[in-house]
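Chemist: With the sequence up front, the predicted model follows.
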Amino acid sequence: MAHPFSELTAELDDIAQQGLYRSRRIIESPQGINLEIDGRNVVNFCSNDYLGLANHPDVVNAFKAGADQYGVGSGSAHLICGHSAAHHALEEELAAFTGRDRALLFSTGYMANIGVISALLGRGDAVFEDRLNHASLLDGGLLSGARFKRYAHADAADLSANLEKAAGNKLIVTDGVFSMDGDFAPLNELAVAAKKQGAWLMVDDAHGLGVIGEYGGGIVEHYGLGQDDVPVLMGTLGKGFGTFGAFVAGSEVLIETLIQKARTYVYTTALPAAVAEATRASLKIVISESWRRDKLKKLSERFRLGAEQLGLQVMASSSAIQPILIGDSQRAVNISNALLDAGFLVSAIRPPTVPQGSARLRVTFSALHEEQHVDRLLDALAKIIAGCK
């Protein structure tokens, strides 16, 4: 009789042969642009800590003070006894930051997306998702039980054609900044299509909030849109804000609906109050230190220009995410490994995270990087890619 896991073993072998096997690296230092990993020091070019706040002393000290005041665990769900004064203050500050009536904390971005979509939609409704949306958005749409339709990437015309055929409540769902491509959703066009067809628009701005816009207001600030244009805004706290967790911001009726109906909010433990206190500190830095966003833009543009001069196929991105298209998964892994040997940590992104044949090196920048880091990375890429052809 075959071992119950024999099929899984064969599947793992197949994944490895395709160059798609994933493995973890152990980090032995705080997050930042310089990491100690597997006993060596490397320059980190694959973090989502865009503003360099994950180890900022003000944020760390706020976390310590929060632990001293509230302890480590939150003890329960928000609706039982886990909703602290720190959580409540952070929600109010995030609502003010995003220019919305209210905000609601979730323990993770994945849980926020699944919870929101399932709370707003059910059988008889319809959800429309960009083809390149994050897995959590796609899973949320599928789990909701609503009719699920994907539209061509960033194509408002294709979306509109599908919207006209739908019945029931209609929800359009998109990333703000697409995490593996770095490009922006055409939010102004999507908002027009939504209003024309009486649909709701939900934006996951995990990679835009804090990073995009003069004041860090993300993709909605970039397009000059408000709560009426984009009724549902989701943001994560573990990227630009440098901490952990997520939130949804919108109208009073939206937030009250989520408190009553979002199962991933109702039935899970609240994130630690100390994390909320750390995020309150990081939010102040996000608002006050615009030089971090300015520097990110300059570094990204410097890299982009240098990569194009080397003949590298950089993807169309105006964000801190600057992917280099490689194509073959194993070649992407080989280049990533060679970069690690040269002292640079750059992730190889492969299917199913990205479409077949579009494996890439996902280069991301932090406000803590300097121009010399960018130039050294470009020099290493020039040598390594020439040798991996």
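Modeler: Sure thing, it's come through.

Chemist: For the rest of this, base every contact and every neighbour count on C-alpha atoms.
Modeler: Will do.

Chemist: Which residues does the helix or strand where residue 285 lies contact?
Modeler: According to DSSP states H and E, residue 285 maps onto helix 273-288. Identification of contacts with helix 273-288 by CA atoms under 8 Å, 6 or more residues apart in numbering yields 51, 53, 58-67, 70-74, 84, 86-87, 90, 93, 210, 215-216, 237, 241-244.

Chemist: List the buried residues for the next helix or strand after that helix?
Modeler: Once helix 273-288 ends, the next helix or strand along the chain (criterion: DSSP H and E) is helix 291-309. For helix 291-309, the neighbour count (16 or more other CA atoms under 10 Å) marks 292, 293, 295, 296, 297, 299, 300, 301, 303, 304, 306, 307 as buried.

Chemist: secondary structure class for residue 385?
Modeler: helix (DSSP: H, G, I helix; E, B strand; the rest coil).

Chemist: ugh, wrong one, residue 31
Modeler: Per three-state DSSP, the local secondary structure of residue 31 is coil.

Chemist: swap in residue 11?
Modeler: helix.

Chemist: can you count the residues close to it?
Modeler: For residue 11, the neighbour count with other CA atoms under 10 Å is 12.

Chemist: Tell me how far it lies from residue 22.
Modeler: Per CA to CA, to the nearest Å, residue 11 is found 13 Å from residue 22.

Chemist: thinking again about what came up before, now the helix holding residue 285, how far from the centre of its chain.
Modeler: Using CA atoms, centre = their mean, to the nearest Å, the mean C-alpha position of helix 273-288 is found 18 Å from that of the whole chain.

Chemist: What of stretch 83-91?
Modeler: 23 Å.

Chemist: Put this next to the first one:
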Amino acid sequence: MTHHIDGFSSRELLINGEKHLYFGGTAYLGLQKDKAFQGIFIENVIKYGTNYGASRKSNIRLSIYNEVEQHLKHWVGSQACITVSSGYLAGQLVAQTLQVEKHKLLYAPNTHSALMTDDSGSFESYSTLHAFLTDHLKQNPSKTPVVLLDSIDFSGNNYPAFEALRTLPLDKVILVVDDSHGIGVIGEHGNGIYQKLKHLGSQELLVCCSLGKGLGVQAGAIFGTENRINQLKNTAFFGGASPAMPAALATILGAQEIYAEKRRRLQQNINLFLDRLKYPKKFKFMKNHPAISFSDSGLTQFLTHNKIIVTDFNYPDEYSPTLSRIVLSAAHTKTDIVSLAKCIEMYYC
């Protein structure tokens, strides 16, 4: 059921005048209503304005963009980084730039549409991808395969072990990974999966992501080698698009202590929920990640009846399967988590 609301809170919703606990969305650190985080953001809006009305290629350039990109590349561990206005735009910039005659784009199972350049879709399994890739390398050795995937695809295929990916001949592959659901949340100090994937030995690695899910600001980023990032910077796609809001990017630099504390709280909430969850086999979840998937529409209805709202809609379009997911955040209290776990127990017992 779709609910229309007039205001938003990170852990509660007001629906028809009644409070409901909210365990949905992708605001994993619960930052959008955090007063300290908002304070930093507002200070930066006063300094930089609400928008930057120019191209990144303009003859007048704000230094904050380079400052944030330097910070992000060191944090993630890549040679270089560029930022754009959204994670979707980041994925499209990479995919469309690589879609040239000398490359063959191949989509791993469950790849997000942000990386898609057409409607060909993704492979149904890694075994079929492996077979196609092996044949392609024999038949078209001069056409470098580009394998695109989501680091967290909510099926368990990729993060945390990337077991299926490891079976591919990665030394002959350009690897493009969307880490939108990982950056800011998983990895050492929340820096995502770049370092883990770097050790897999692909011919080249690019990681793109939204910064909204884990870092709470509307922006996207791309990480890779200096040569590749410079190529992306010199595209009309990058130069012609409006950049990310400078106040949002500046907030990343000023909120480092807040991010660390929120990640600590989030992990506590994940541990508490899993400790209280009585029927774990009914759900799919990944180590240290706050999204818990399920496929029981009855549970969604039962939770709603008990004033608990979870993610439940067809995604990414109306013809797609229903996405049913419990999402924990750093904003949830211990009481919230316990109430959710008890309600699930009531439904299955």
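Modeler: Looks like it came in fine. None of the values given here were measured: they were computed from a predicted structure.

Chemist: TM-score, when you put one on top of the other?
Modeler: The pair, once superposed, lands on a TM-score of 0.85 when counted by TM-score structural alignment, normalised by the length of structure 2; 341 aligned residues with a CA RMSD of 3.1 Å.

Chemist: What ranges does the stretch 1-150 of structure 2 have for its strands?
Modeler: Assigned by DSSP state E, counting those that start in this stretch, the stretch 1-150 of structure 2 shows strands spanning 12-15, 18-23, 80-84, 103-107, 144-150.

Chemist: Could you tell me where the second one falls in structure 1?
Modeler: Matched against structure 1 by TM-score structural alignment, strand 18-23 of structure 2 falls on residues 40-45.

Chemist: The matching stretch: which residues count as buried?
Modeler: Residues 41, 42, 43, 44, 45 are the ones in stretch 40-45 of structure 1 that count as buried (16+ other CA under 10 Å).

Chemist: what sits against the spatially most central residue of structure 1?
Modeler: By CA atoms, centre = their mean, structure 1 has its centre lying nearest to residue 206, at 3.8 Å. Listed by CA under 8 Å, 6+ apart, the contact set of residue 206 of structure 1 reads 109, 175, 176, 177, 234, 235, 236, 237, 239.

Chemist: ok, the residues you listed vs residue 132 of structure 1, which is closest?
Modeler: Nearest to residue 132 of structure 1 out of these is residue 175 (CA to CA; 8.2 Å).

Chemist: Which residue, other than its chain neighbours, is closest to the closest one?
Modeler: Nearest residue to residue 175 of structure 1, sequence neighbours excluded (CA to CA, 6 or more residues apart in numbering): residue 204, at 4.7 Å.

Chemist: To which residue of structure 2 is that neighbour aligned?
Modeler: In structure 2, the residue matched to residue 204 of structure 1 (TM-score structural alignment) is residue 178.

Chemist: Report the contact partners of that match.
Modeler: Counted by CA under 8 Å, 6+ apart, residue 178 of structure 2 has contacts 91, 115, 148, 149, 150, 151, 207, 208, 209.

Chemist: I'd guessed the fifth one sits against residue 114; true?
Modeler: No - counting by CA atoms under 8 Å, residue 114 is not a contact partner of residue 150 of structure 2; they are 9.7 Å apart.

Chemist: So which of these two has more stuff around it?
Modeler: residue 150 (28 against 19).

Chemist: how about residue 329 of structure 2, what's its match in structure 1?
Modeler: Using TM-score structural alignment, residue 329 of structure 2 pairs with residue 366 in structure 1.

Chemist: Give me the neighbour count for the residue nearest to that match when sequence neighbours are not counted.
Modeler: Excluding its sequence neighbours, the residue lying closest to residue 366 of structure 1 (CA to CA, 6+ apart) is residue 50, at 4.3 Å. The number of residues packed near residue 50 of structure 1 is 29, by other CA under 10 Å.

Chemist: Surely residue 50 of structure 1 touches residue 239?
Modeler: Yes - here residue 50 of structure 1 reaches residue 239: they are 6.5 Å apart, a contact under CA under 8 Å.

Chemist: For the closest residue to residue 191 of structure 1 other than its chain neighbours, which residues are in contact?
Modeler: Distances taken as CA to CA, 6+ apart place residue 229 nearest to residue 191 of structure 1, at 5.6 Å, with adjacent residues excluded. Contacts for residue 229 of structure 1 (CA under 8 Å, 6+ apart) come out as 191, 195, 201.

Chemist: Also residue 77 of structure 2?
Modeler: If you count contacts by CA under 8 Å, 6+ apart, residue 77 of structure 2 has them with 194, 195.

Chemist: what's the counterpart of it in structure 1?
Modeler: For residue 77 of structure 2, the residue aligned by TM-score structural alignment is residue 99.

Chemist: Residue 114 of structure 2 now?
Modeler: Counting by TM-score structural alignment, residue 114 of structure 2 lines up with residue 136 in structure 1.

Chemist: any idea how far that match is from residue 248 of structure 1?
Modeler: Residue 136 of structure 1 sits at a distance of 14 Å from residue 248 of structure 1 (criterion: CA to CA).

Chemist: same check, this time on residue 320 of structure 1
Modeler: From residue 320 of structure 1 to residue 248 of structure 1 the distance is 23 Å (CA to CA).

Chemist: again, but for residue 149 of structure 1
Modeler: Distance, residue 149 of structure 1 to residue 248 of structure 1, using CA to CA: 23 Å.

Chemist: between those two, who's got more neighbours?
Modeler: residue 248 (27 against 19).

Chemist: wait, what's in contact with that one?
Modeler: 103, 104, 105, 106, 112, 232, 233, 234, 235, 255.

Chemist: In JSON lines: these, plus distance to residue 262 of structure 1 and neighbour count.
Modeler: Compiled in JSON lines, those are given as follows (distance: CA to CA, whole Å; neighbours: other CA atoms under 10 Å):
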{"residue": "103", "distance to residue 262 of structure 1": "14", "neighbour count": "27"}
{"residue": "104", "distance to residue 262 of structure 1": "11", "neighbour count": "24"}
{"residue": "105", "distance to residue 262 of structure 1": "12", "neighbour count": "27"}
{"residue": "106", "distance to residue 262 of structure 1": "10", "neighbour count": "28"}
{"residue": "112", "distance to residue 262 of structure 1": "8", "neighbour count": "30"}
{"residue": "232", "distance to residue 262 of structure 1": "14", "neighbour count": "23"}
{"residue": "233", "distance to residue 262 of structure 1": "15", "neighbour count": "21"}
{"residue": "234", "distance to residue 262 of structure 1": "14", "neighbour count": "25"}
{"residue": "235", "distance to residue 262 of structure 1": "16", "neighbour count": "31"}
{"residue": "255", "distance to residue 262 of structure 1": "10", "neighbour count": "20"}
